[in-house]
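Chemist: this one's structure only:
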């Protein structure tokens, strides 16, 4: 029987979902394509039809987590009356809320945090670094906008402010995911953001 494009896409998504479960349980380095095929209920040949190797499959899993809509945030910040730091705080808090309530995102980010990026998986790390660099550029541009409007404290540069926010967000998310979700990410994260953004604001 001839497979349709829809059948092929359904199989592809089935493989990605299986890879998520297997990588989360066994770790990427310890998991094999045979493990993924068994979990997906397909042959190894079916996997290699869609993905060249484990790195290709892992990168597709990585891309399946939606990124923040940075272009929409950038347009909002262009408004003349925009309180830039308030917008940044709101967007960051909304991202924490999303992570706290999205189990798939939690699993994928946990996989990324626990992964050994040596050897064949180094390409995934390079892609993550590229995404991080893009986020930093967006944040720096936002804080530069705040500085232009006199909203950023004079002891901060756009780069130092962006770095402080990035380190806080990555740190709180990593600790929450890796050490048993021992605190309320949404509420305590919002409180930490409130204090950090308050320290970044220019004196009134």
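Modeler: Sure, I can see it. It should be emphasised that the depicted structure is a prediction, and the values quoted were computed from it without experimental measurement.

Chemist: can we go C-alpha only for contacts and neighbour counts from here?
Modeler: Will do.

Chemist: What strand or helix carries residue 183?
Modeler: Secondary structure assignment for residue 183, by DSSP states H and E: no helix or strand.

Chemist: Which residue is the nearest non-sequential neighbour of it?
Modeler: In this structure, residue 183 finds its nearest non-sequential neighbour in residue 176, 7.1 Å apart by CA to CA, 6 or more residues apart in numbering.

Chemist: Now the one you found: which helix or strand?
Modeler: Here residue 176, judged by DSSP H and E, is contained in helix 158-178.

Chemist: In contact with the residue nearest to residue 183, which residues are there?
Modeler: With contact taken as CA atoms under 8 Å, 6 or more residues apart in numbering, residue 176 is in contact with 182-183, 185.

Chemist: Out of the residues you listed, grab the one that's most surrounded.
Modeler: Highest neighbour count within the contacts of residue 176: residue 185, with 21 neighbours (other CA atoms under 10 Å).

Chemist: Helices along this structure, start to end?
Modeler: Using DSSP state H, the helices assigned to the chain run over residues 5-26, 33-40, 44-50, 54-63, 70-77, 84-101, 103-114, 122-148, 158-178, 185-200.

Chemist: before we go on, here's another structure to hold up against the first:
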């Protein structure tokens, strides 16, 4: 019986779902394509029909759920809104709140954090570097606009502010995902971001009494 495009896409999604489960349980390096095929209920040939190798499968899984950098790039932080810092802060808070309730996103990010990026997985690091560079460029533009508008304190440069924000976000997510979710990610993250953005903001002079 001839396979339709919908059949092929359904098989591909079954493989991705199985890879997510097995990679999360065993780690990428310790998982074989035979194990993924068994979990998906397909043959190894079906996997090779859709994916060249395990790295290709991992990259497809990587692309299946937007990660912090991609989510934040999608935000309109380069708009002409009056409070640029508020746009960036809101985008990061929203992303943490989404992560806190989205179990699939949690699994995929945890898989990435646990992965041993040896020579076979070096393509993933290349992809991550590209995303980081795009993300940092957009954030630096937003912080540069905040600086131009007198919103960013002079002791912060756009580049240093972008790096500090990325380090805070990755630190929060890494500790939460890899060490037992020991704190409320959304609440603690919101508070940490508020403190960081307070340090970014210029102190507006009080209006003189009439």
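Modeler: Thanks, I have it. These numbers come from a predicted model, not from an experiment.

Chemist: ok so, going back, any chance of the contacts of residue 176 of the first structure in CSV, with distance to residue 63 of the first structure too?
Modeler: Formatted as CSV, these follow (distance: CA to CA, whole Å):
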residue, distance to residue 63 of the first structure
182, 28
183, 28
185, 23
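
Chemist: ok, so of those, who is nearest residue 69 of the first structure?
Modeler: If you rank the contacts of residue 176 of the first structure by distance to residue 69 of the first structure using CA to CA, residue 185 comes first, at 21.1 Å.

Chemist: list the contacts for the residue mapped onto that closest one from the second structure?
Modeler: Under the alignment defined by TM-score structural alignment, residue 185 of the first structure corresponds to residue 185 in the second structure. Residue 185 of the second structure makes contacts with 96-97, 100, 172-173, 176, as judged by CA under 8 Å, 6+ apart.

Chemist: make it 10 Å
Modeler: 96-97, 99-101, 172-173, 175-177, 191 (CA atoms under 10 Å, 6 or more residues apart in numbering).

Chemist: Among those, which one has the most neighbours?
Modeler: residue 173 (23 neighbours).

Chemist: Residue 82 of the second structure contacts residue 142, doesn't it?
Modeler: No - the criterion here is CA atoms under 10 Å, and residue 82 of the second structure misses it with residue 142 at 11.6 Å.

Chemist: Could you pull out the residues contacting both of these two?
Modeler: Common neighbours of residue 82 of the second structure and residue 142 (CA under 10 Å, 6+ apart) do not exist.

Chemist: Was I right to think residue 149 of the first structure contacts residue 84?
Modeler: Yes - under the criterion of CA under 10 Å, residue 149 of the first structure makes contact with residue 84 at 8.7 Å.

Chemist: okay, the two: which has more neighbours?
Modeler: Neighbours per residue (other CA under 10 Å) separate residue 149 of the first structure from residue 84, with residue 84 holding more: 25 against 14.

Chemist: Verify the stated contact: that one with residue 75.
Modeler: No - here residue 84 of the first structure lies out of contact with residue 75, judged by CA under 10 Å, at a distance of 11.3 Å.
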